[in-house]
Each structure stands twice: as structure tokens, then as C-alpha cells.
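Novice: Provided below are the primary sequence and the corresponding predicted coordinates.
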Amino acid sequence: MTLPTSLWQTFALAMDKARPGFAKGPWFTMNAVLELDDPLNVDALATAFTELQRRHDVLRTEIGDGIQLIHEQPTAALEVVDEVTTHVEVPLHAPVRLRLADNRLGLHLHHMESDPVTLWAALSDLASTYTAVLQGETLPPPAAQYADYSTAEAEHVLRTREPAATWWQEHLLDAKACPQPSTIGGAAFAFRDDLLSATEVDRVEQLTKEHRSTTLVTLLAALVDGMSPYLGPGDSVVFSTLFGKRDRPAWQNVLGPCIVPSLLAVPRDAELSAVREAVVGCSRYARFPRSEQPIDPRTPFFEYVPQQWPPGFTFGTVKATVIAAAGPKDTGLADTLAIRVRPATDGVLTGHFSGDGTDWTEPLVQQVRDRFRSYLLE
């Protein structure tokens, strides 16, 4: 069975053409490691993993040139290993791996076929399936498959193409976008940094509530303020981003990347209310094909990822606790600038900054980071 690729998959394929090996490569993954308080039944786990793949078509899907190819049979088997690590290679033709080593269990999904929600939903279903295998029971089928989502997404694109094109024309094409800093050159970089303490995060959340806004909007406003002195003249700061689109009940727990690549055209020197309106509009019309939006290849990427770690899972009588989770491994194929901000489990707000050293050099990004903090805490 074949289907056209979803908006996310089409975008990822385009990214790979620009940076060969980035999205099609085996390190473009979503990963989680669990600690088990007792040994698992290996045979039952192997059976449950096979059944998990049978239950969810996306775990048997291979991405080709513009198509999703759904294999009839599972393409992966449980691996019993000496050690479970956070990152492992996942081939594009077999998008899932499950690895067991003593009291550690690792699930690894190719990002072409998954997003963070998929990672946790797959682990939850694996735990339920394992329990059902032990008890000799059969689980009801999933409420939806990713094919249902991607088909509905394509229909939505056709239905809303005209108003979406009009909106993007007004807010992106007709806007006076700020050019990036002049190319000055520098070394590629990638670093992580704590941006706010847990106490400072609480203060920012209070600020957000006072303005009846969201954390994403507040952080984005701070980032625009931090970048503004280094940009050229213009009224709008443009970012690349991703929006989650689990906007129907059926999509809440479906396995598969229910995310849409989009642009964020944010007013420069704007109050939080104006930034909020811009984010709402960009999200509403995000399902407009990215290929039809003229994009400067130097457009920075920004993403805020809320803390989504679940408290744990139960495999029969065995309790499993999440001890590590991570997205794609940094392979050095950097964007011009990418900023990912997320809260850690201890409440600290962390940032991951990477770039190829052109336009936005590491010293310049360090200055943006300092202004970002000042905006939020002044």
C-alpha cells in the first residue's frame, strides 16, 4: 500500500536534498530509555513488539521519493543487547528499533515516522500489548492510523488553500522582513545552556498568565527582542518552526508525525498581544504547503518543546521509568541557526543552539541569549 507523503515528510525530504543525509540518515530519530524495576519476559516482549508493529501501520512504513510505502509484515525484531544507549541508528526502511539490556529498555523511532507524542504513545501501547500477551488477551485496534491523518491533512490543504494563500501573502510576502546579519563567517557550533532557573521559569509563567498568553509566545517575544539589534531594517522577523496538529480527538494518540512545518512572521518590537496574534495566525494557516512559500535558506529555526515525559509505564507487574529521551543526534549538518528551548525535568529552562557559523556566529548567539534572559527577567 502506498500513500503520498505528509506535509512533514515532504518537508523532511526537501531538507535532505539541501543537506544530504540529514533527514534520510539513520540518526534522524526520536529516542527514549526506560529503567525497569524487575526483569521482563523476553519472549512476551518480542511477541508484543511484533504485535505493536502489526497494530500501527506507520511502524511498517518506508519513506520513498514522495510516497509512504506500508509493508505488510513487521520489519524489526526485539534486540537483546549488552547495553542500551540513548541514540542508535534507525534505518529509513525499518523505522523502529526496540533494545533490551538487563533493566534497561530503549525505543528508537525514525523522525520521518514519529514525533514526541508518537514516542510516548508507542511505549504506552507496547506496555499494554505486553500485558495483554502475558494475560492471553487481545487489545482493541487503534482508533486511527497515520494514513487517516495524512489523508485528512491533504484534504484540509485543498479545502483551505485559497484563504491560506491570501493570509500568507499579507503577513509574509507583503511584509518588510528583516534581513539576517551580514555574512561575516565563523566556525560551526552547537552548545546547550541553562537559560532560566526553575524559580525564574515560574516568574515567566506568571508573566505569561498576566498577558493571557502562552509560554511559546513569551519566549518568542524575548527571542525577537534579543535578535533585533543584530538584524537589518524591517518590520517582521521570520523564523522556521513546527506546529503540532493533533487537533482532532482521533489524532490525540495516533502514532505518526502529526506536525506541520511552517514559518513564523513575528512583528518586530511588538507587545506580547501582537506576537500572540501572529503565532495564532501562523498556526491556523500552517497547513499551507511549505514548498509554495518563498523561503530564505538562511531563515533561523525556532522551536519550544514543552516537557512531555510521562511518569512511567507498567509492563505487566514491572514498573518502567523514563530516564533519558532525545531527538535527532547532532551530526554536524547544521542550519544557519537553530534554537530549541525546552524545560528540563527539574524545571530549568534549557536551550540548544547550533549553526553553521555564517550570519549568526557563536559569539553573536551568546549575546542574543543574554538579551533573551534580560527581557524575561527585567
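Specialist: Received, thanks. Numbering: from 1, shown residues only.
Novice: Could you use CA atoms for every contact and neighbour count after this?
Specialist: OK.
Novice: Do you have the helices of the chain handy? List them.
Specialist: Applying DSSP state H to the chain gives helices spanning 7-18, 42-55, 116-135, 146-168, 198-210, 215-227, 272-284, 362-377.
Novice: Look through this protein and report the residue furthest from the middle.
Specialist: Distance from the centre of the chain peaks at residue 136, with 35.9 Å (Cα atoms, centre = their mean).
Novice: Look up how far residue 46 lies from it.
Specialist: Using Cα to Cα, to the nearest Å, residue 136 is found at 15 Å from residue 46.
Novice: can you check residue 56 too?
Specialist: As defined by Cα to Cα, residue 56 lies at a distance of 16 Å from residue 46.
Novice: With residue 142 instead?
Specialist: Taking Cα to Cα, one finds residue 142 at 20 Å from residue 46.
Novice: which residues touch the residue positioned nearest the centre of the chain?
Specialist: In the chain, the centroid-proximal residue (Cα atoms, centre = their mean) is residue 115; its distance is 5.4 Å. Residues in contact with residue 115 (Cα atoms under 8 Å, 6 or more residues apart in numbering) are 30, 256-259.
Novice: Run the chain-centre distance for stretch 229-249.
Specialist: 15 Å (Cα atoms, centre = their mean, to the nearest Å).
Novice: Not counting its neighbours along the chain, what's nearest residue 190?
Specialist: In space, and not counting its chain neighbours, residue 190 is closest to residue 354: 4.0 Å by Cα to Cα, 6 or more residues apart in numbering.
Novice: ok, that neighbour - contacts?
Specialist: Listed by Cα under 8 Å, 6+ apart, the contact set of residue 354 reads 188-191, 334-339.
Novice: one more time with 10 Å
Specialist: 188-192, 301, 330, 332-340, 360-362, 365 (Cα atoms under 10 Å, 6 or more residues apart in numbering).
Novice: is it true that residue 289 touches residue 157?
Specialist: Yes: counting by Cα atoms under 10 Å, residue 289 does reach residue 157; the two are 7.6 Å apart.
Novice: intersection of neighbour lists for those two?
Specialist: 7, 164.
Novice: Out of these two, name the residue with the larger neighbour count.
Specialist: residue 289 (20 against 17; other Cα atoms under 10 Å).
Novice: Take this one as well and set it beside the first:
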Amino acid sequence: MNARRTPPAYFLEELTEIVSRLLFTPPDPQRTRYPLAEPGVHRSAVAQDLARELQETFGVAIPVAALLATRSTLDLAGLVLDAVAAGRRTERADGGGSAEAGFADSASTPMSTVQDRIWFMHELAGSNLYTVPTFLELDGPLDVDALGRALTVLLARHSILRTLYRASAGLPRPVSLPPEPVVLMTVPSTEEDAVVTAAQSRVFRLADEIPVDFRLVARSSGQHLLVAAFHHIAVDSISLDLLFTELGVRYGEALRGTGPVDPLLEPAPRYSDHARAERDELATPVMQRRLRARAATVGAALADGGAALLARSGPAGPGDNPTARASRARPAVPAYTGDSVRTALPERVVTMIADLAARHRVTQAAVLVAPLAQLLASHGHTSTVLLGTPASGRTRSESLQTVGCFINVVPLIIRLDGARTVAELLARTQEALLDGLDHQDLPYEELVRALPCRRRTDPPPVTVLYSYEGGRPTYTFPGLSRAELTVARPSGTAKYDLSLYLRARGRRLEAEVEYDDERYDRSAASAILADYQRLLTGLGAASADGTGCR
């Protein structure tokens, strides 16, 4: 840090108060304790909270990265004073105010809670963590110009695909740009590998770039690959289905010359309307009571050991597979880097899953989650399991046709005490899934803030994720014989300590464990996946012969 004059005493006292609140400690007049230099502190979470506190108290925007570089309250004071001075210089230069060149959305347009979290995480990680690479295989005589015109209409109708996210007074603000023609870059098949790799490693600059990028690979024999990298702040899985279904329609219109004269006169439903409605609902007393009640339930599950599962490190206990344990402690500032291992479950296992669900009158999701709960409980030596699963978050009818990121992480609380038979295990899991869905309208971000007695040093409540990805719909592009979409995940990243992804592949099921490589190595992840597969097949055998859970 550069040398600075000593800040005023009253100013340092106010900063000390903020620091003490973040640490949940009494004020430290000597300023010997500082949250971003404390051992064991989850520094990224503290930095995000500190950024909000400084914005609310002093009206300054300080990047999270700059906060992470500070090591004392005096360092912090210098940053804040510099930011205040810079803000005043900007106001004088602008004649007392500033206006960004935008279109459609105003400075008062809110972001949704999930967009807030994604933006902060993106700024913190500075990586491809939230990139969504997609690959659309097109077979047949493709009219490239018509596809470009169809993409132009698509972006014109969906303003979220041409929205930037710029920090204003320390908080992100969406600014929609005017529609422009999409220039579709076409590359030869010899560059396909490079284009695919670039999409999976694409890092968006959200303040300067729209959250989507297209490339077209011209393969041989009349085949093409449309490579589209999206940022998660603008789309989720349902959004992708909506977009590529509409793209086929717009492509047909472009071929016939019957598309809309002005796409802006036929806009799609606006995501900003959802964000505003969500913020308004969160402010109601009913929603606040529901958040507090659910947070108390989640907090009790955490106190019962629900989070001390595979995510912990240390020596193996009785019955543990020591290979599957975390080999390293969670770092104070995670890098969110990772890798994955996968396997294909044979058709007989898929049949067993369906039969088991029908026999016990539960959903197939309950059958798939139950062995994961068993695995986590065994390794954590606990009867209470807490894991997360994504829910669509589209609880309003108008959201069903809206492009945007609605997805919400729902904590599942599975209590296994006394569940000695397969029927009891599946019933408990089904109950937890239904309970989670009943609360899917409670934003995960707000739930975490409402947790009782939560310290900034605590890890996030959800460190293990379960996700099932069904088959995608059929997309129709006139004149083409096939349009098949593959949605991948960004390369070299991991949002959670562990994630179990199950994907339908015709009559087979693909299982993949994504792991944080700061906590696990490949052998541990492979052991976890093997244990899961063993427990899953064991459910079918135990149910058939009437024995207990294995």
C-alpha cells in the first residue's frame, strides 16, 4: 500500500465498528484484528459483505479484489478515502451526476438475487466459472445468412442477451444495449477443436461484453456446429430450450422472409419484471417470516452435523473408504477450480431405478438421491444430511416463457435416523425433496443471510450438490434433418466441493462427480463415484430380498 496521511479518528472508529460487526466481536479500539487477515476466515464472503457495508455507509464502490489485498483497518481506510475522493472528482467532472448510455433498462432496474450472487462470484473468481458452453449440431443445407438474421431477431427480442452489468456506487446495474445485427463468424472444421475449447474457457467481461458469443463451424458434407457461449447471469437450462426452440422458428421466418419488421415491437417477456417482482415480494412481512422459519430449520440441520460430511478432511472413521475423503482443508479464499470423473450406468440399472420408484411409490429422484444421502451420512458419521439441488425457480406462470436465470439452489434436509429399510430410506428422501420444492421460492442467497448465529468464517451451508439433467427437447429448423443441442460445463472449474450430475442418455444414465481440486484429488472423486454406484445398485438388491439398507 502507498503511504497515506493518518485518517481522522472518527472515521477510523466507524470503520472499526464495521470490522467488529463482520467478525461478530466487540469493537477493537487498537484495531489489532482485521477480518481479511484473520486465520480461518472465509475471506471471499467477508469481502463481499464488507463491500456492501462500505457502500451503504460511505456510498463508495470498492472492488472485491482490492478489499482482499488489504491487511489492516488502516489499509482499508486509505482505500475508502481514495474512493470517496475519486467519487467527488467524478461528480464535479459530470456536473453533479452521471448517466450511462443504455437502452430500455434504467438505473432503477433491479437485478434478481441469483444475478447478484453470480455477479459477485464472477467478479471474485475472474474466471469462466459461470460460462455456459452450448453446441448445436445442424445437419443439412444450412443458409448461413438466414441463421445470422434469426440470431439478430433473437437478441433484439430478448434484451437480457444484450445487457451489460456495470458497477454503480459499488453495486451492479444492468444496462441494456440497443439491438445490432449479429455478425456470425464462420470457421473451417480444422478450427473446431480450438473453437470448442475457447467456448468452454470463455471469460466474459460483464461490464463491457454482452453475455453471449456465437461461432459457426462449417463441417464437411453439409454439417455445421453452432457454438454459443452464454454467461449464467443471463440464462438457465429452461432458457436455453426457449432460445433454441425460438431460433428454429426465426430461422424458418428468415428463409421465407416473413420475420417481424421490427422485433422491438414484439418483445419477449422481460426478465427485469421478474427481478422487480421478486424484490417487492422479499420485502413483505410474510416472506420475511418464511425466510426466518426456513433459516431456523436449515440452521438446526447444520448444528446436527448436516454439513460435516464428505466436505470435511481428516482421518477416516469406522466403515469409511479412506480414499474418498477430502485430502486438503478448505482454503480461506477458494479458487473454484476443479475437474470431474464420470461413468455410464448400464440400462439394467436405469430399469431398476424405475422399478424401485414404482414399487415404493416415490419419484425416481428419491431413488437417485437416497444413495448419495447414505454416502454422505456414512462419511460424516451423522444421521442428518444437508445437500443442495437446483430447482427451476419459475414459480409464477409468466416466468415459464421468460429467458433469464431463475434457477435456485434448494437445501435438502434428509434425516436418516431410524431408517433401516429401503422403504424408510426412500420415504425420508422423498419427504426431503418435497419439502425442498415447497421452499424453492426462497432465494438461497437470502436464506444464507437469515441463518441464525452464522459467522463469516463458516463455510457455505451447501457444499455438496445433486443435479439431474433430463433429455433436451427436439428442435426444428426448416430444411435441416437434425438439430441436436449439447450443453457442457466450463472447463477446469467447480462451484461446490462436490457435485453429482446425472444425465439421461437414451436408455442409459451418465453419472459424473465434479470436485474442487483444492480439496480432493482424482482418486478420491473416483472412489466417491464408485461408492455411489455400489450403494445405488445395492438399493435394488436390498429391496428385492427384503434386507435393510446396505
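Specialist: Nice, thanks for sending it over. The structure displayed is predicted, hence computed values, not measured ones.
Novice: Neighbour count for residue 142 and residue 46 of structure 1, which is higher?
Specialist: residue 46 (17 against 13).
Novice: Quick check: the aligned residue for that one in structure 2?
Specialist: Alignment of residue 46 of structure 1 against structure 2 is given by TM-score structural alignment, with residue 148 as its counterpart.
Novice: Give the burial count for residue 174 of structure 1, as a bare number.
Specialist: By other Cα under 10 Å, the residues close to residue 174 of structure 1 number 9.
Novice: what's the counterpart of it in structure 2?
Specialist: When structure 2 is aligned by TM-score structural alignment, residue 174 of structure 1 is paired with residue 300.
Novice: about what we covered before: looking for the alignment partner of the residue nearest to the centre of structure 1 in structure 2.
Specialist: Under the alignment (TM-score structural alignment), residue 115 of structure 1 pairs with residue 236 of structure 2.
Novice: next one: residue 312 of structure 1
Specialist: In structure 2, residue 312 of structure 1 lands on residue 475 (TM-score structural alignment).
Novice: Look up how far residue 349 of structure 2 lies from the match of residue 174 of structure 1.
Specialist: For residue 300 of structure 2, the distance to residue 349 of structure 2 - Cα to Cα - is 35 Å.
Novice: go on, residue 180 of structure 2?
Specialist: Residue 180 of structure 2 is 50 Å from residue 349 of structure 2, by Cα to Cα.
Novice: what's the match of residue 174 of structure 1 in contact with, if anything?
Specialist: Contacts of residue 300 of structure 2 (Cα under 10 Å, 6+ apart): 294, 306, 384, 413, 451-452.
Novice: Could you export these as JSON lines, including neighbour count?
Specialist: Below are the contacts of residue 300 of structure 2 laid out as JSON lines (neighbours: other Cα atoms under 10 Å):
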{"residue": "294", "neighbour count": "18"}
{"residue": "306", "neighbour count": "27"}
{"residue": "384", "neighbour count": "24"}
{"residue": "413", "neighbour count": "25"}
{"residue": "451", "neighbour count": "20"}
{"residue": "452", "neighbour count": "14"}
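Novice: more neighbours, residue 180 and residue 349 of structure 2?
Specialist: Applying other Cα under 10 Å to residue 180 of structure 2 and residue 349 shows that residue 349 carries more neighbours, namely 17 against 11.
Novice: That one maps to what in structure 1?
Specialist: Matched to structure 1 by TM-score structural alignment, residue 349 of structure 2 sits across from residue 200.
Novice: Just give me the neighbour total for the closest residue to that match other than its chain neighbours.
Specialist: With sequence-adjacent residues excluded and distances taken as Cα to Cα, 6+ apart, residue 200 of structure 1 is closest to residue 377, at 7.5 Å. Applying other Cα under 10 Å, we find 14 residues neighbouring residue 377 of structure 1.
Novice: What are the buried residues along stretch 152-161 of structure 1?
Specialist: Within stretch 152-161 of structure 1, the residues scored as buried using 16 or more other Cα atoms under 10 Å are 153-154, 157, 161.
Novice: what does it contact?
Specialist: Residues outside stretch 152-161 of structure 1 that contact it (Cα under 10 Å, 6+ apart) are 4-7, 146-147, 149-150, 164, 167, 245, 258, 260, 285-289.
Novice: List the contacts of residue 345 of structure 1.
Specialist: Counted by Cα under 10 Å, 6+ apart, residue 345 of structure 1 has contacts 198, 307-309.
Novice: could I get those residues as CSV with distance to residue 123 of structure 1 and neighbour count?
Specialist: Formatted as CSV, those follow (distance: Cα to Cα, whole Å; neighbours: other Cα atoms under 10 Å):
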residue, distance to residue 123 of structure 1, neighbour count
198, 28, 16
307, 17, 12
308, 13, 13
309, 12, 17
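Novice: Among the residues you listed, which one lies nearest to residue 220 of structure 1?
Specialist: The shortest approach to residue 220 of structure 1 among the contacts of residue 345 of structure 1 belongs to residue 307, at 17.1 Å (Cα to Cα).
Novice: just to revisit the earlier point, the residue nearest to residue 200 of structure 1 pairs with which position in structure 2?
Specialist: Matched to structure 2 by TM-score structural alignment, residue 377 of structure 1 sits across from residue 540.
Novice: Next, the buried residues of the host helix or strand of residue 167 of structure 2.
Specialist: Counting by DSSP states H and E, the element that carries residue 167 of structure 2 is strand 163-168. Buried residues in strand 163-168 of structure 2, counting neighbours by 16+ other Cα under 10 Å, are found at 163-166.
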